[in-house]
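1. Would you be able to build a 3D model of this:
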Amino acid sequence: MKEEVTNIVVCGIGGQGVLLFSDILGEVAMEKGYDVKKSEVKGMAQRGGSVISHLRFGNKVYSPLIPLKKADFIVSMEKTEAVRYLDYLKEEGILITDEIIIPPLPVLVGEENFDFTTLDIYLKERVKKLYYLPAQKIAEQLGNVRVSNMVLMGFLSQFLPFEVDDYFKVMVRNIKKDYLKINQDAFLKGREFYS
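-> You can find the predicted model right below:
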């Protein structure tokens, strides 16, 4: 068992499955014998607000909160949230984000303007290990945009010490039967995208 602690920040917008993502990953780590701590902040999540989850696992974890510059991974369901929480990523950390951008409400209603091309420049200047995935597009091709979180989890899984079956066993307990297969398919598509 690893002595160090693995720190993962998962972020997105309300309704994108951030909490399901961290619940499943936390249970997988726990079942493999790791000490797991988790913390969540849901800022007006029901209204499309920001959602962040801190997930830590290792031999012994003392706090659920990840200090700034200590996250091994940030998994973001969309680009603006990746930028918002980038300060958590350590220098050699890995950022995995969906390619999509969900403009904030003031931009949507025309109260503010923003050049979203600057997000890519900002991220590329600051992150050495940056992965963009067309997670939402993959989910749409599978038939349900809501499984984009599992595409991202599948991609992340290539960096973690767990087997596909470990994730699938936990999914059975956390996902309704009618949606289980499409979530598992999305997970596998994310793994395939990595290779």
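2. From now on I want contacts and neighbour counts done on CA atoms only, so please keep to that.
-> OK.
3. which residues of the protein fall in strands?
-> Assigned strands in the chain, in chain order: 6-13, 35-42, 50-58, 71-76, 89-98, 129-133 (criterion: DSSP state E).
4. And this one, please, so the two structures can be compared:
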Amino acid sequence: MPEALAKETVLAPVDILLVGVGGQGTILATKVLARAARAAGYDIKVSEIHGMAQRGGSVVTQVRLGEKVHSPLVEAADVIVAFEQLEGLRWLSGLKPGGVMIVNSQIIFPVPVLAGAAQYPADIPDLLARRAPGTVVLDALQTALQCGNAKAANVVLLGALARRLPIPAELWADALAAVVPARFLAVNRAAFQAGYNK
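-> As a prediction, this is how the structure comes out:
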């Protein structure tokens, strides 16, 4: 898939997975994405799966946008945004050949690892890059800290996604302003731009 999807390619739906762990802000990122896509004139469908999200379980959001979208279910993603390394590896098989994987370098140990019943896989970013050439690895947590708030890591990743979608920058800015509380907007705007520049 090219660096940015051309407007005409959106006639066929663009399929996106946002995958992470409860508390990482995948749902907020999805709300901003959906608002920006609608403002750009695209039909958009969203499906969310929360697997014990409040206890650190997986959270998966399926997003499809295009001229006309009939189902929210993603069979093979053009883009996967992984908010945590292991979630990226878990969903790698759902990426289309030539698709883009955007992965946060952050590690969050799941309960089996914390309990000593499993080991966290080593070198996940390298494995992702070998199986999905063009994988983008970001230290979204550190970037968000530099912008003023670690909780804006989700918006750093959203910025990296935005760069690869045919949605004008001003619509992303409007969507952020509509979804993010005013007191956090400046930090989130900085985080979004930092991710966009990656």
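5. Put one on top of the other, what's the TM-score?
-> Once the chains are laid over each other, their TM-score by TM-score structural alignment, normalised by the length of structure 1 reads 0.92; 190 aligned residues with a Cα RMSD of 1.3 Å.
6. As TSV, the strands of structure 1 with distance to residue 150 of structure 1 and mean neighbour count would be great.
-> Written out in TSV, the entries for the strands of structure 1 read as follows (distance: least, Cα to Cα, whole Å; neighbours: other Cα atoms under 10 Å):
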stretch	distance to residue 150 of structure 1	mean neighbour count
strand 6-13	12	27
strand 35-42	18	18
strand 50-58	15	24
strand 71-76	11	26
strand 89-98	11	21
strand 129-133	12	16
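7. a markdown table for those, including distance to residue 104 of structure 1?
-> Putting the strands of structure 1 into a markdown table (distance: least, Cα to Cα, whole Å) gives the following:
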| stretch | distance to residue 104 of structure 1 |
| --- | --- |
| strand 6-13 | 10 |
| strand 35-42 | 16 |
| strand 50-58 | 10 |
| strand 71-76 | 15 |
| strand 89-98 | 16 |
| strand 129-133 | 20 |
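8. Select, out of these, the one closest to residue 19 of structure 1.
-> Each of those was checked against residue 19 of structure 1 via Cα to Cα, and the shortest separation belongs to strand 50-58, namely 6.9 Å.
9. Tell me which of the strands of structure 1 lies nearest to residue 148 of structure 1.
-> Comparing these by Cα to Cα, strand 89-98 comes nearest, at 8.3 Å.
10. Now check structure 2 for the residue matching residue 98 of structure 1.
-> With TM-score structural alignment as the criterion, residue 98 of structure 1 lines up with residue 104 in structure 2.
11. again, but for residue 146 of structure 1
-> Counting by TM-score structural alignment, residue 146 of structure 1 lines up with residue 151 in structure 2.
12. quick one, what contacts the nearest residue to its match once chain neighbours are set aside?
-> Distances taken as Cα to Cα, 6 or more residues apart in numbering place residue 144 nearest to residue 151 of structure 2, at 7.0 Å, with adjacent residues excluded. Contacts were defined as Cα atoms under 8 Å, 6 or more residues apart in numbering; by that measure residue 144 of structure 2 touches 150, 151, 152, 153, 156, 191.
13. how far away is the second one from residue 145 of structure 2?
-> In this structure, residue 151 of structure 2 and residue 145 of structure 2 are 8 Å apart, going by Cα to Cα, to the nearest Å.
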